[in-house]
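Asker: What follows is a predicted protein model with its sequence.
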Amino acid sequence: MAHPVTPGADLRALIAAPHPDEAALPPAAPVGNGTRLLRGVPYADLPGARPLELDLYLPDRAPDTGPSPLVLFVHGGAWRRGRREDMGYRMRDWTPGPLARIAAAGFAVAAADYRLSGEAVFPAPLDDLRHALRWLGLRAAELGIDARRTVVWGESAGGHLASLLALSPEACHVSGAIAWYAPSDLTLDGDDPTTPHALLLGAAPDAVPDLARAASPLARVHAGAPSFLLAHGTHDSMVDCDHSRRLAARLEAVGASVELVMVPGADHVWHQLPDDQVEKVFTHSQEWARRLVNEGRRQDSAGVV
């Protein structure tokens, strides 16, 4: 069947995929436990780069409950690899998975792609997450989410990016951040150009000190920062737990609300931690997020913004 073409129409514009701001949403598929999933939703179309996508886990809501608070999840992988739905190897065999469990607790959960260090250097991944946050706010009404009650939650490199996003001026509606075993100071690798930090920056930290500082949550802390939950294993062999201790101290110094959870005996990605303790860290983080967004709802209801 032939499609009519408006005379003078731009062929490039005609054949381009619909812009993510306006594209139809994919159908939602039930994933059990009272949740449904929209998989592979484009949120940004960047020239010369692959389309960036996110998965949306949405809770089944009663009509009178109102929009759901949002968790924006950021995966780890040393900024070099990783998959948006992966919360770490200790939770890969959970059924339902951890993101579906967060949704079942009443959150909308967006698990977003971002450009890895082999594709683009900093600040590209942070810019991508800003795009995701903007897109979620733009489409909030049709998705049934309350983007004004957002918690960003990341693990490892994803925790680093979640912390940066929460501390960004553009993230004014972010209520808080959960960062598991995340780097907070990228200035520490010196002149080694082969570390994950250097690959993220595009050069050894000593060669780009201003960029390394700009990429460090420790240096981005400011008065008025949102609430933070920092969780770190005391035996982390990949990201020293001092990163979380120093960030917590800096947040406390400016009057921000911060909870530091040091997990005895745990290595990176909760390696060596018993299963029930992994469950405990996850549940504690989820409940922390719930309390935070519920407090935000009470303040909005009272007219405090």
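Answerer: Perfect, I can see it now.

Asker: going forward, measure contacts and count neighbours with C-alpha atoms only.
Answerer: OK.

Asker: count of neighbours near Arg148?
Answerer: 20 (other C-alpha atoms under 10 Å).

Asker: which non-adjacent residue is nearest it?
Answerer: In space, Arg148 comes closest to His173 once its chain neighbours are excluded; the distance is 4.9 Å by C-alpha to C-alpha, 6 or more residues apart in numbering.

Asker: alright, now check it against this:
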Amino acid sequence: MINRPLSRLLALTAALVATLTVLVAAGPPPTAAATRPPRVFRELAYAPAQPAGTRGHLLDLYLPAESATAPHPLLIVMGGSGWLADDGKGYAPALVPYFTSHGFVVAGVSTRSSQQALFPAQVNDVQAAIRWLRAHAARYEFDPDRIAVLGDSSGGWTALMAGFTGTGVRAVVDLYAPIDFGQMDAHMLPGACSSFNAAFHLDACHASPLSPESSLLGCPILTCPARVAAADPIARLTPAAPPVLIIHGTEDGLVPLHQSELLFDALTTAAVPTTFYTVPGVGHNRDIVSPDHAPATVRHVGKPLTADADHPTYAVIESFVRAASGLPGR
């Protein structure tokens, strides 16, 4: 384990994970359900456990109920926890009913927490998971050349890192990911930093020495600008990056909407095909993909890969991923 003031840090970890669970646990009901349950392969190790006894090296796979003659596309799903948990694969079941019934294999992938390994270990982990998945594509009936990644919050950050580091994924779906840690506090909603500090016993919002971002980097973010810059997905962005779908709510009290604005501007400069949904009235919550919210604002870089919709639903995500992967629509 990393040497830190553990009592306070573990208290912060428990508080933040509990709060994130409340904020993002409930996804929308799927708009389509399989007539038969998917085939499930759990607790597959894509690398050795480091440290021993931890779970950040595991993934679960969900295959459509029926085998197909042609390999399926693969959607990798990673849930966020502020990098404080090693169970990111637990987000996948919320998406499985829709995507397996629409012809996808779904992989829930976990990476190590900041308490187990500092950045860039999480980037190394997702790269290792993708290598493992490609090596086992035939066994699990998916196309190794048609892989997309999706994540929310810190899981969205991991998805962007996977997309921008030469892993060959074909599409990235980013739900309200942090981008430039150094700019977060200046753009927090009114009162959000005070609530954040009170809830997690911090004194300086995201700049606190024990904030999720400082814990990931192993230093208070204002004291280590080089590490902050290295952890910014934009630093790894090139025009060869895969298309990106960004979804962010205007009332996000943990990751300011400005973070996705920074990403969208960088993708515009790099001319990477992008669709950006800004959802009014929605906070840091996975139900952002529900059709129950007010209509979203949509912006694009390049020719749109999917028709504009009022809401960024699972169907919109599917359409975007299919187009980015060179697959026909349904």
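Answerer: Received it, and whenever you're ready, just let me know what you need. Bear in mind that the values here come from a model prediction, so they are computed numbers and not experimental data.

Asker: Could you quantify their similarity as a TM-score?
Answerer: Here the TM-score for the pair of chains, by TM-score structural alignment, normalised by the length of the first structure, is 0.76; 257 aligned residues with a C-alpha RMSD of 2.6 Å.

Asker: returning to what we had before: what about the residue nearest to Arg148 of the first structure, how many neighbours?
Answerer: For His173 of the first structure, using other C-alpha under 10 Å, the count is 17.

Asker: What of the one 4 residues further on?
Answerer: A total of 28 residues lie near Ala177 of the first structure under the criterion other C-alpha under 10 Å.

Asker: Now do the same for it: helix, strand or coil?
Answerer: Assigned by DSSP: H, G, I helix; E, B strand; the rest coil, the conformation of Ala177 of the first structure is strand.

Asker: Check the gap between it and Ala166 of the first structure for me.
Answerer: 6 Å (C-alpha to C-alpha, to the nearest Å).

Asker: Then Ser216 of the first structure?
Answerer: Where Ala166 of the first structure is concerned, Ser216 of the first structure sits at a distance of 12 Å (C-alpha to C-alpha).

Asker: quick one, which of the two is more surrounded?
Answerer: Applying other C-alpha under 10 Å to Ser216 of the first structure and Ala166 shows that Ala166 carries more neighbours, namely 29 against 20.

Asker: OK, contacts around whatever residue of the second structure lines up with the more buried one?
Answerer: Counting by TM-score structural alignment, Ala166 of the first structure corresponds to Gly163 in the second structure. The neighbours of Gly163 of the second structure, taking C-alpha atoms under 8 Å, 6 or more residues apart in numbering as the test, are 149, 169-172, 241-242.

Asker: and Gly163 of the second structure, how far is that from Ala52 of the second structure?
Answerer: 28 Å.

Asker: Could you do Ile221 of the second structure as well?
Answerer: Distance from Ile221 of the second structure to Ala52 of the second structure, by C-alpha to C-alpha: 29 Å.

Asker: In terms of neighbours, single out the busier of the two.
Answerer: For Ile221 of the second structure and Ala52, the more surrounded residue by other C-alpha under 10 Å is Ile221, and the numbers stand at 25 against 7.

Asker: And that one? What does it align with in the first structure?
Answerer: Under the alignment (TM-score structural alignment), Ile221 of the second structure pairs with Pro205 of the first structure.

Asker: which residue ranges form the strands in the stretch 151-300 of the first structure?
Answerer: 174-180, 227-233, 258-263 (DSSP state E, counting those that start in this stretch).

Asker: Specify the angle between the second one and strand 174-180 in degrees.
Answerer: Yep, that's strand 227-233 of the first structure we're talking about. For strand 227-233 of the first structure against strand 174-180, the angle between stretch directions is 0 degrees (axes from the mean of the first three to the mean of the last three C-alpha atoms, to 10 degrees).

Asker: equivalent range in the second structure for strand 227-233 of the first structure?
Answerer: Using TM-score structural alignment, strand 227-233 of the first structure pairs with 243-249 in the second structure.

Asker: Go through the matching stretch and flag the buried ones.
Answerer: Neighbour-count burial for stretch 243-249 of the second structure, with 16 or more other C-alpha atoms under 10 Å as criterion, is recorded at 243-249.

Asker: Leaving out the residues flanking it, which one is nearest to Leu199 of the first structure?
Answerer: Ser117 (6.0 Å).

Asker: Compute the inter-axis angle for the longest helix along the first structure and strand 174-180.
Answerer: Secondary structure of the first structure per DSSP state H: the longest helix is helix 275-301. Computed with the same axes, to 10 degrees, the direction of helix 275-301 of the first structure lies at 170 degrees from that of strand 174-180.

Asker: so how far is Val126 of the second structure from the alignment partner in the second structure of Thr195 of the first structure?
Answerer: Matched to the second structure by TM-score structural alignment, Thr195 of the first structure sits across from Ser211. Applying C-alpha to C-alpha, the value for Ser211 of the second structure to Val126 of the second structure is 23 Å.

Asker: Brilliant, that's me finished.
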